[in-house]
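Peer 1: Sequence unavailable; structure follows:
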């Protein structure tokens, strides 16, 4: 039977409820010095605020080596009454030092499989997806290496593969590699940040492949996200792809948390949901927030 693998164990897809399909409770990278998501009390408060706004589940895309703090996630999940899905995987090379990457060469897929099936370190917390990343309009050797390992892990376990698209670009290159050369079924691939490069042709082509499209993260000045999102979602839904859409908040730095004065996780439900409902109707938005995540992240675990 298909199940979503949370930090407290496997649950039925229908138990997810309203879901933030891409966010972070913890995140640490040398690219963001001094802006780490590392405060457990702040993470707890953010989960509580998300729950108060009507949220029931979040999918944390923080991968291996970036401070995901897997051992502490079950306590936070229980305290807030929010399901949490944890990721394995590897981000772009710039987020790691060479020594860390060197230690993974030759066994990256094994790391992913172990974290999906046995657990992350001594915590026993099992990941529920593999997160990898492309580059800006291209796939470098690191991206191809990590996506190859992610494909191996998928074929061994069935786990979905979630992809950070740099500035929303490179979607079709990612699909050519993952779904073409590496034979990952398209419905097991989730593309993040397509909204940051609002090319309706590419969005439709990606949707036609059968993958999921995550519209994740509130607008920045150089991201045409919120104000174009209703039109993009409408076009995709009218094209028959409403069942392949996901929504997320993608909080990656401490100042972006609602408890620190930023939009944070509640923004997805407090503002984004309401705007989409006003323009697209409540039924479609409800399906995107509840039914679609259940399909995207549920796996017949092997």
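Peer 2: That came through, no problem. Note that this is a predicted model, so its numbers are computed, not measured.
Peer 1: make it CA atoms for all contacts and neighbour counts henceforth
Peer 2: Will do.
Peer 1: secondary structure class for the residue of the chain most remote from its centre?
Peer 2: Taking Cα atoms, centre = their mean as the measure, the residue most remote from the mean C-alpha position of the chain is residue 99, 26.3 Å away. Classification of residue 99 using DSSP: H, G, I helix; E, B strand; the rest coil returns helix.
Peer 1: Next one: it from residue 93, what distance?
Peer 2: 11 Å (Cα to Cα, to the nearest Å).
Peer 1: One more: residue 40?
Peer 2: Residue 40 is 26 Å from residue 93, by Cα to Cα.
Peer 1: Please apply the same query to residue 101.
Peer 2: 8 Å.
Peer 1: now do residue 199
Peer 2: To residue 93, residue 199 is 26 Å away according to Cα to Cα.
Peer 1: more neighbours, those two?
Peer 2: residue 93 (16 against 13; other Cα atoms under 10 Å).
Peer 1: In contact with the more buried one: list those residues for me.
Peer 2: By Cα atoms under 8 Å, 6 or more residues apart in numbering, the contact set of residue 93 is 101, 142.
Peer 1: again with the one 5 residues further on
Peer 2: Contacts for residue 98 (Cα under 8 Å, 6+ apart) come out as none.
Peer 1: ok, now residue 44?
Peer 2: 76, 79, 80 are the contacts of residue 44 under Cα under 8 Å, 6+ apart.
Peer 1: Can you tell me which of those residues is nearest residue 88?
Peer 2: residue 76 (18.6 Å; Cα to Cα).
Peer 1: residues near the closest one, how many?
Peer 2: Residue 76 - counted by other Cα under 10 Å - has 22 other residues nearby.
Peer 1: Would you agree residue 3 is in contact with residue 14?
Peer 2: No: counting by Cα atoms under 8 Å, residue 3 sits too far from residue 14 to count as a contact (9.3 Å).
Peer 1: higher neighbour count, those two?
Peer 2: residue 3 (20 against 16).
Peer 1: Tell me how far residue 52 lies from residue 216.
Peer 2: Residue 52 is 20 Å from residue 216, by Cα to Cα.
Peer 1: Those two: which is more packed in?
Peer 2: residue 216 (25 against 12).
Peer 1: That one touches residue 251, doesn't it?
Peer 2: No: with contact defined as Cα under 8 Å, residue 216 does not reach residue 251; the gap is 9.3 Å.
Peer 1: Second structure follows, compare the two:
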């Protein structure tokens, strides 16, 4: 039976509830100096605010080597009542030092499989998805290396592969590699940040693969997110692909948290939900927030 792997154990997909399908409780990167998400009390407060807004689950896409704080996630889940799904995987090379990347050469897929099946470090927390990243309108050698390892880990475990699309671009290149060359079924791939490149032709072509299309990161400055997102989702619905959509918040810096005056996780339910419901109907939005994440992240764990 397919189950979603949370930090407190595997659950049935229907138990997930209203889910923020792409966000971060903890994250560190040399590209974001001084803006780290590394505060446990702040993470707890953000989860509590999300819970108060009606949220039930959060999928943290923070991958290997970027400060996931996996050992803190079970306690946060218990304290707030919010289910948490944790990621393995590897981001773009710019987020790491060369020493870390050199240490992973020749064994990246094994790291992913170990974190999915045995646990992350000594935390005992098992990851529930693999997160990798493309580049701007293309795939460099690093992206191809990480995606090949992700595909190998998928074939060993069944875990879904979530992909950061740089500024929402490169979706079809990612699908050509993962689903074409590497044999990953389309429904096991989640494309993130499609809201940042609101191209209905590309969205429809990507949806034809059977992949999941995530509209995540609402209210980020300089992105055509809030006001273009409803029409982009409506176009997918009218094309017959409304059953492939996911929604997420993608909070990546401390100042974006609701407890620090930003939109944060609650914004997804407080503002995005009614805005999208006005375009495609409340019933579909409810399914996008509950049923769709359960299907996207559920696995017959190998």
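Peer 2: Good, I have the coordinates. This is a predicted model, so every value here is computed, not measured.
Peer 1: Count the neighbours of residue 33 of structure 2 for me.
Peer 2: Residue 33 of structure 2, neighbours per other Cα under 10 Å, totals 9.
Peer 1: Could you look up the SS state of it?
Peer 2: coil.
Peer 1: Map it onto structure 1.
Peer 2: Matched to structure 1 by TM-score structural alignment, residue 33 of structure 2 sits across from residue 33.
Peer 1: List the contacts of its match.
Peer 2: Per Cα under 8 Å, 6+ apart, neighbours of residue 33 of structure 1: none.
Peer 1: again, but for residue 272 of structure 2
Peer 2: So residue 272 of structure 2 contacts 218, 226 (Cα under 8 Å, 6+ apart).
Peer 1: Confirm it sits in a helix?
Peer 2: Yes: secondary structure of residue 272 of structure 2 (three-state DSSP): part of a helix.
Peer 1: From residue 97 of structure 2, how far out is residue 127 of structure 2?
Peer 2: In terms of Cα to Cα, residue 127 of structure 2 sits 23 Å off from residue 97 of structure 2.
Peer 1: Could you pull up the residues touching the residue nearest to residue 123 of structure 1 when sequence neighbours are not counted?
Peer 2: Once flanking residues are discounted, residue 123 of structure 1 sits nearest to residue 71: 4.9 Å by Cα to Cα, 6 or more residues apart in numbering. Residues near residue 71 of structure 1 by Cα under 8 Å, 6+ apart: 123, 124, 125.
Peer 1: Narrow these to those in strands?
Peer 2: Under the assignment DSSP state E, those contribute nothing to strands.
Peer 1: If you rank those residues by neighbours, which is first?
Peer 2: residue 125 (25 neighbours).
Peer 1: isn't it right next to residue 119, touching?
Peer 2: Yes: shown here, residue 125 of structure 1 and residue 119 form a contact pair, counting by Cα under 8 Å, at 4.7 Å.
Peer 1: before we move on, what SS does the alignment partner in structure 1 of residue 277 of structure 2 have?
Peer 2: When structure 1 is aligned by TM-score structural alignment, residue 277 of structure 2 is paired with residue 277. What three-state DSSP gives for residue 277 of structure 1 is helix.
Peer 1: For residue 277 of structure 1, which residues are in contact?
Peer 2: If you count contacts by Cα under 8 Å, 6+ apart, residue 277 of structure 1 has them with 284, 285.
Peer 1: Now do it against residue 259 of structure 1, distance only.
Peer 2: 25 Å.
Peer 1: now residue 272 of structure 1
Peer 2: 18 Å.
Peer 1: now swap in residue 147 of structure 1 and tell me
Peer 2: 35 Å.
Peer 1: Neighbour count for the two, which is higher?
Peer 2: Set residue 147 of structure 1 next to residue 259 and count neighbours by other Cα under 10 Å: residue 147 wins out with 27 against 17.
Peer 1: Quickly note the distance from the more buried one to residue 179 of structure 1.
Peer 2: 11 Å.
Peer 1: With residue 40 of structure 1 instead?
Peer 2: Residue 40 of structure 1 is 37 Å from residue 179 of structure 1, where distance means Cα to Cα.
Peer 1: The two - which one has more neighbours?
Peer 2: Each of residue 40 of structure 1 and residue 179 has its neighbours counted (other Cα under 10 Å); residue 179 has more, 20 against 15.
Peer 1: Contact partners for that one?
Peer 2: 185, 186.
Peer 1: what residue of structure 2 matches up with it?
Peer 2: By TM-score structural alignment, residue 179 of structure 1 lines up with residue 179.
Peer 1: looking at it, residue 263 of structure 2 is touching residue 219, isn't it?
Peer 2: Yes: here residue 263 of structure 2 lies in contact with residue 219, judged by Cα under 8 Å, at a distance of 7.2 Å.
Peer 1: As a check, name the ranges of all helices in the stretch 201-302 of structure 1.
Peer 2: Ranges of helices within the stretch 201-302 of structure 1 are 229-236, 266-267, 273-280, 282-289, 291-297, based on DSSP state H, counting those that start in this stretch.
Peer 1: quick one: the fourth one to structure 2 mean distance?
Peer 2: The superposed helix 282-289 of structure 1 is, by mean Cα distance after the TM-score superposition for structure 1, a mean 0.4 Å from where its aligned residues fall in structure 2.
Peer 1: Run the angle between that helix and helix 229-236 for me.
Peer 2: With axes from the mean of the first three to the mean of the last three Cα atoms, to 10 degrees defining the directions, helix 282-289 of structure 1 sits at 90 degrees from helix 229-236.
Peer 1: burial measure for residue 279 of structure 1, as a count.
Peer 2: Residue 279 of structure 1 is flanked by 12 other residues according to other Cα under 10 Å.
Peer 1: Distance of it relative to residue 6 of structure 1?
Peer 2: 33 Å.
Peer 1: Next: residue 77 of structure 1.
Peer 2: 9 Å.
Peer 1: Ok, residue 169 of structure 1 next?
Peer 2: 29 Å.
Peer 1: One more: residue 140 of structure 1?
Peer 2: On the measure of Cα to Cα, residue 140 of structure 1 and residue 6 of structure 1 end up 31 Å apart.
Peer 1: Show me which of those two is the more surrounded one.
Peer 2: For residue 140 of structure 1 versus residue 6, neighbours defined as other Cα under 10 Å are more numerous around residue 6 (25 against 13).
Peer 1: if I read this right, the more buried one contacts residue 84, doesn't it?
Peer 2: Yes: between residue 6 of structure 1 and residue 84 there is a contact under Cα under 8 Å: 5.5 Å.
Peer 1: how close does the residue lying closest to residue 35 of structure 2 once chain neighbours are set aside get to residue 261 of structure 2?
Peer 2: Spatial nearest neighbour of residue 35 of structure 2, chain neighbours left out: residue 253 (5.2 Å); criterion: Cα to Cα, 6+ apart. According to Cα to Cα, residue 253 of structure 2 and residue 261 of structure 2 sit 12 Å apart.
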